[in-house]
Every structure is written in C-alpha cells, then in structure tokens.
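*Asks:* need a 3D model of the sequence below.
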Amino acid sequence: MSSAADFVTVHEGDHCVLRPSGSLSLARLGDVPDRLEKTATPFDRVDLSQVEHIDTVGAWIMYRIARDHGAEIVGADADAQRLIDQVAKADKPVRVRPDRTHPFVRVLSEIGAAVISSGRTLAGLLGFLGATVMAAGSVIRHPRRFRLNAVVQRFEVVGVSALGIIGLMSFLIGIVIAQQGAVQLRQFGAEVFTINLIGRITLRELGVLMTAIMVAGRSGSAFAAQLGTMKLTEEIDAMRTIGVSPMEALVLPRVIATVVLMPLLGFYASLVAIIGGGLLCWISLEIPPITFIQRVREVVPLTDLYVGLVKAPVFGAIIAMTGCFQGMQVEGNAEEVGLRTTAAVVQAIFLVIVLDAFFAVFFTWVGWI
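*Replies:* Presented below is the predicted three-dimensional model:
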C-alpha cells in the first residue's frame, strides 16, 4: 500500500526545493494541500522524484503550488509529467460573466450566422437533390431495384391517411373565403362575384398551397423523424454495409409517392373547398347549387387548373426531399431528431411559399392569369 503524502523543504546549493513524497492521490493527500497553502518558506523548485503515485488531483495541486511560487517542476516520471501537462492546458481563466457585446454588433452577428447556416442548408439540399436524381437514374437502369411495395406503402401514408384532415381543412377554408368575400362584395352589390373568388383562388392558389402545408406538417415531419431514428440506431449504416443504397431504398420511394400524390391531393382539396364555398353561397346568398356550378364553369378558366397541377409535384418533391435530407443529417442524440424534424417542417413550408411566389410571377409573365 502506498504511504501517505508528505513534503519537506530543503536547500540544495542556490535553490530551495519543495520535495513531496508518498502517494499524491485523492485518498492519501490528507492535510497536505492545507499545509502547502500555509508554508512560508519560499522555494523555486518542486522535486517529484520521491513521489510513489500521483493522480489528477495531486498533479493539479503540484502544478498550482509551483505556478503560485514561480517554481519549476523537476524529477517527474513520464506519467506524472503527462498529467501535469494536461492540467496545465486546462488552467485557463473562466469568466463568470461573458463580455458585453453591443446590441447592434450582436444582431449583425446573429444575422450573419443565420445567413451562413441558410447557405449551407441550401447547398446541402442541392447536393441531396443531385443524389436523389442519381439514385433515380440508377433505378431506371436497373428496374429490379425499384421498390414498388415501399412506394405503395408511402401512397397510403402520404395520401389515403391525409384525405380526412385535408378535406376538412379545405371545406372550412372554402366556407371562410365565401363568407369573407360575400361580406366585402356586398358593399358594392356584387355578391354574385363571390363565386369567381371561390373558384379561381381555390383552383389556382389555396387548394395546392394549403395541401402542401398540410403534407409538410404530416409527411415531411414523419420522413425526418423516421430517417433520423434509423440514423441514430445505425440502421442506415447497416444498409450500406450489406450493399443496399439508402437513397434508393428509403429516400426515392418517399419522393416518388409525394410527387405523384400531391397533384391528386391538391385537386381533391380544391374541389372540397369549392363545395364548402358553394354550400355557404346556397345558405347565405341563396344561390342554388346548379347556378353555382354553372357560374364556376363559366368564370374559371382551365389554365387555373393547369397552374395548380403544375405546381403540385414541385411542392411534393421539395417537401419529401427536405424531410429526408433533415432526417439523414441527424447525429448524436435523440434531441437531434426533434430539432431536425422541426427544421424539416419549417424549411419545407418556407420553400413552398417562395416557390409559389416564383410560380405566380412566372405564370403571369407567360400569360396564364
């Protein structure tokens, strides 16, 4: 058993040497730290040649006493010297309160960090888009690798299971549009134009846009959470190990299902919204359903339907790739899954609205108004 720690102060020529002995470990230090603090003898060297054992606590005490007295540590073996070097690196001043930063500088710093993060995310999404296209090309070249069962399962999750909530949302939105439009148009004696408002805005904009937001909240978040959990449990690494491409097996079926179903869901949402608006027009404005339908056919051009159907698959691709991309970025712990899922929903909705604005300008430019 190692002896208890102790020390003596001796004079060797022109030097005064502090010479600890025994075991400089937490269990054997005893009152040595207090005695070292109270020693009045000045010394310029700490000789560790007689130390039997030293741990991190002992190394910190020896380093601190040498630092405070401006002394040199000598006689340490390799292990003791390594511990002393490590505690010396860790000896940094700790600020109880951070430096005060001017609010304007802090705001600029946060804006810059947000811009850099957005740029990196955009670059990552573009790279992920390229990887998805390459995976699609590989499946086209090797049709046997196409996973039909996975795509059909995603059809049910993305489409069939969402019919209820999308239908209810669209029906209520149609009622709200009709009610608000009728209230405003009544001031000019033009309640009949409520039908124009309902038909055009639902087929052209709100039907597809609100469907995209709902799909982003349901399916985009689900994709991120599923892939993120698989990343944490190393299932994706296991797939790569056995030669299965995660892009082909996990990402591509989700992207295909969302791209295919978004036009159908958007068209379904638009029809349900028109039905909701027509019901309110029947009850509030006393416009019969037959008249309502005939008026919709007259005032809504077919290009409005084309605009919605063109935008829908693009929105679907953005939602699916954003969710899958964020899920594949999960690393570390379960909290990361929640953060990435939230990021997937926010980014998908943001990109959908940005693209919707772009499409509005583009279709106006080509004359589809």
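
*Asks:* can we go C-alpha only for contacts and neighbour counts from here?
*Replies:* Noted.

*Asks:* give the contact list for Ala131.
*Replies:* Ala131 makes contact with Met247, according to Cα atoms under 8 Å, 6 or more residues apart in numbering.

*Asks:* and for comparison, fold this next one:
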Amino acid sequence: MPDQEAQFEVDRSGPAPILRVTGDWTIHTIGAIDADLRLIRDLDTDRPAIVDVSGLMDLDTAGAYVIEKALLSSVEQPAQMIGKHPVAGRMLAEVRKFTAGCDALPEPVPLWRQLLGRMGRAMVQIYDELIDTVGFFGETVVACGKAIANPSRVRWLPTFAVAESAGLNAVPIVMTLSFFIGAVIAFLGKTILQDFGASVFTIELVGFAVLREFGVLITAIILAGRSDSSFTAQIGSMKMTQEIDAMRILGMSPMEMLVVPRVIALLVMFPILTFLAMIAGIAGGAIVTMLTLDISPTLFFNRLNDNVGVDQFWAGMGKAPVFAFIIAIIGCRQGLNVESDVISLGQRTTASVVQALFMVIVVEAVFALIYMELGI
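*Replies:* Coordinates of the predicted model:
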C-alpha cells in the first residue's frame, strides 16, 4: 500500500494552538513537509500545545520526533493529545523522554582559541605530571633506602623474576640492534671519511659512538618500550582487580611489594645489558671495518685501545643506573595511577612509554652537556 502524504495544519482560534496531523508521518514522508514545519516552530509555549491525531495513519519514531519538535512544549507543560491512535501517545512520550532537555549545539570556537586552549591544558597536565613524578621519586628513594637498611624485607623472588623477564629476556634484541647500529656507523664513517683519505678513523668513530652514546641509549630505548609498558600493564591490572587495595588492607606497602623489586631488578640488569650492547656494537663495527677497509683485528683493537680508551666505556656505563631508575619509576608510577577501566590502562601504558622515551632523551642531553663541561 503506497504511503499517504503527510499533511498538517495549525489552528490558533482556541485558547491553545492545535496541530492537526493527517496521513503517514514516517521517515519516507516527512521530508516533503520539513521546510513548512520549520515555519510553525514559533508556537506560543506559555500554554500547553495540542496535537490532534484523529487523521493520523502510520507513524514511526522519525515522524514522532518532528511532531514533538513542532510542538515546542516544555517539560513542565507537556503537549495534550486529542483523537485516537494506537501508538501515537506512547510514541510521542518515548520520543519526548529521550529528546527533552537536550543541550543546544555550542557556538563554534575560532581555531586560534582552540589551539591556545589545548596548549594551556597541555601545560597544566605537564606541570601536574612533573609534580606527581617528583613526589613518587621521593617515595621510591625512601622505600629503596629502607630496603638497603633491611634487606630481609626485599621480595627477592619477584626481583629475580623481573630481572629475568625485563632484563635477561631482552638480551637478544638489545644485542641484535646494537650490532646493526655499530655496522651502520662503520658504513657511514667509511663512506664519509674515505673522501678525505681518513677512512682509518672509522675505528675511532665506532668506538666513541658505541661506547659513549649508542650502547646505553639503545638499551634505554628498548627497555623504555619493552619493560616500561610491561611494568605499567602488570601493576595496572592489579590496580583494576583491586589487588593493590587488598595489599593496603593487609598492611602491605605497594612500594615495597611492587616498586622496589622492579627498581632493583633494572638497576642490576641495565648495566649488564649496556655492556652486552657495547660488545655487540663494537663487533658490528669491527666486522664492517675489517671487510670494507681490509683492516686486521689486531689493528682495529689496538687503535680502539690507544685512541678511544676505557674512559669512554665508563662515560657510557655511568648513565646506565640513572636510566634504569628513571624507566622503573615512570613505569611503576603510571601503573599505580591506572583507574578501574581498560581505557585508563591503555592510556597509562602509552603514557609510560612516551614519558620514559622523552626523559631518556632529555637526560642523555644533560649528560652530554655535563661531559662537555668536564672535558670527558
């Protein structure tokens, strides 16, 4: 059966305006009268409007919605209905329940104000994060000091488990990436220095770059992405399942139970991983240098020992405990800040990785300035 044309008229002769609707008011028919409907949406709302459904035939939610909007009745003065229809009363009531009180669309905000607003909120968030991180740093230092003073309170079994998962299991990827970093440095050094007839200095370039910078930096970046996210996810899952609340009820400190073992594990494993990364990087650079420059292993290691020296090794290793402490603190803090939903867990995991990488780069720049001033 074809749809009947939707029609309406407004009777203002009585004490209250009456909207008489006839035909089918469905999603297929209301489009033709939408423009005319907009013209009557200025009905007087001081008195309840009336809708006459005596001639109404088919009705769906789209039709009920435009009827309700045309009436412009308030919550305190609902529209009255006259006439009989099998579903009109219930349909209008349901539509009114879900559309009443809807906020108007906000005024468009200029782009420059949006940018300034986002920048301001970002600065406030950075400030809050900095204050919370400094506070958590102090708590961690106190907890680690208590652990040093009383080693029997340290949970050694979880510490070894974290050392295995976060440190030992990361050895293959750390050494592989460091090997290729050393090889790439050797390739670049050989290509550039060969134009100046100084390709033999590729050995010194590999030594300085790997021992001083890239060995510890690659290790820090890998652990920031691999272990930091793991710390946040593990502690955050415990926070979501209220295990941490249970610890506090039982009189256990989450700092001693969760944070201290992870800090100790990274403080022990990070220098070991850095040392292995340095070995792998030197090996990668040595292989490329020997194959492309026809340099013997004896010459390579003699020049490395004479011109680079062990001080560059210690310059790189001195950064390892600092990076380990930063990565562990950021991962654990973000995990403890997880709320009771999975969205928060994902956000905190992402934030821990981003913050750890950012802090690694910043601290690396600070170390470079310090070493430059000290002449190291």
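
*Asks:* tell me how the two chains score on TM-score.
*Replies:* The pair, once superposed, lands on a TM-score of 0.75 when counted by TM-score structural alignment, normalised by the length of the first structure; 295 aligned residues with a Cα RMSD of 2.4 Å.

*Asks:* aligned to Gly58 of the first structure, what sits in the second structure?
*Replies:* Counting by TM-score structural alignment, Gly58 of the first structure corresponds to no residue in the second structure and stays unaligned.

*Asks:* element containing Gly58 of the first structure, please.
*Replies:* Secondary structure assignment for Gly58 of the first structure, by DSSP states H and E: helix 56-69.

*Asks:* packing partners for that helix?
*Replies:* Under the contact definition 3 or more Cα pairs under 8 Å, 6 or more residues apart in numbering; DSSP states H and E, helix 56-69 of the first structure sits against strand 15-24, helix 32-38, strand 45-47, strand 72-74, helix 78-90.

*Asks:* what ranges do the strands span in the stretch 51-200 of the first structure?
*Replies:* Along the stretch 51-200 of the first structure, counting by DSSP state E, counting those that start in this stretch, strands occupy 51-54, 72-74.

*Asks:* tabulate those strands (TSV), appending mean neighbour count and distance to Arg106 of the first structure.
*Replies:* Below are the strands of the stretch 51-200 of the first structure laid out as TSV (neighbours: other Cα atoms under 10 Å; distance: least, Cα to Cα, whole Å):
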stretch	mean neighbour count	distance to Arg106 of the first structure
strand 51-54	20	46
strand 72-74	16	43
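
*Asks:* looking at these, spot the one closest to Leu302 of the first structure.
*Replies:* strand 51-54 (84.8 Å; Cα to Cα).

*Asks:* now do that closest one: which elements does it pack against?
*Replies:* In terms of contacts (3+ Cα pairs under 8 Å, 6+ apart), strand 51-54 of the first structure is packed against strand 15-24.

*Asks:* make CSV out of the helices and strands packed on helix 56-69 of the first structure and add distance to Gly327 of the first structure.
*Replies:* Output for these, formatted as CSV (distance: least, Cα to Cα, whole Å):
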stretch, distance to Gly327 of the first structure
strand 15-24, 50
helix 32-38, 52
strand 45-47, 56
strand 72-74, 52
helix 78-90, 36
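
*Asks:* any idea which of these gets closest to Glu156 of the first structure?
*Replies:* Taking Cα to Cα, helix 78-90 is the member of those nearest to Glu156 of the first structure, at 56.2 Å.

*Asks:* can you put the strands of the stretch 51-200 of the first structure in JSON lines and add distance to Ala178 of the first structure?
*Replies:* Compiled in JSON lines, those are given as follows (distance: least, Cα to Cα, whole Å):
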{"stretch": "strand 51-54", "distance to Ala178 of the first structure": "82"}
{"stretch": "strand 72-74", "distance to Ala178 of the first structure": "85"}
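
*Asks:* out of those strands, which gets nearest to Glu331 of the first structure?
*Replies:* Of the strands of the stretch 51-200 of the first structure, nearest to Glu331 of the first structure by Cα to Cα is strand 51-54, at 37.8 Å.

*Asks:* now the closest one: how far from the chain's centre is it?
*Replies:* The offset between the C-alpha centroid of strand 51-54 of the first structure and the centroid of the whole chain comes to 50 Å, using Cα atoms, centre = their mean, to the nearest Å.

*Asks:* what about the helices in the stretch 251-369 of the first structure?
*Replies:* Under the criterion DSSP state H, counting those that start in this stretch, the stretch 251-369 of the first structure contains helices at 252-284, 289-299, 302-328, 334-366.

*Asks:* residue contacts, the corresponding residue of the second structure for Val139 of the first structure?
*Replies:* Val139 of the first structure maps onto Ala147 in the second structure when the alignment is built from TM-score structural alignment. Taking Cα under 8 Å, 6+ apart as the definition of contact, the neighbours of Ala147 of the second structure are 153-154, 256, 260.

*Asks:* which of those residues still touch in the first structure?
*Replies:* With contacts defined as both residues aligned by TM-score structural alignment, their matches' Cα atoms under 8 Å, 153-154, 256 are the ones among these whose aligned partners also touch in the first structure.

*Asks:* can you tell me which of these are buried?
*Replies:* Buried members of these, counted by 16 or more other Cα atoms under 10 Å: 154, 256.
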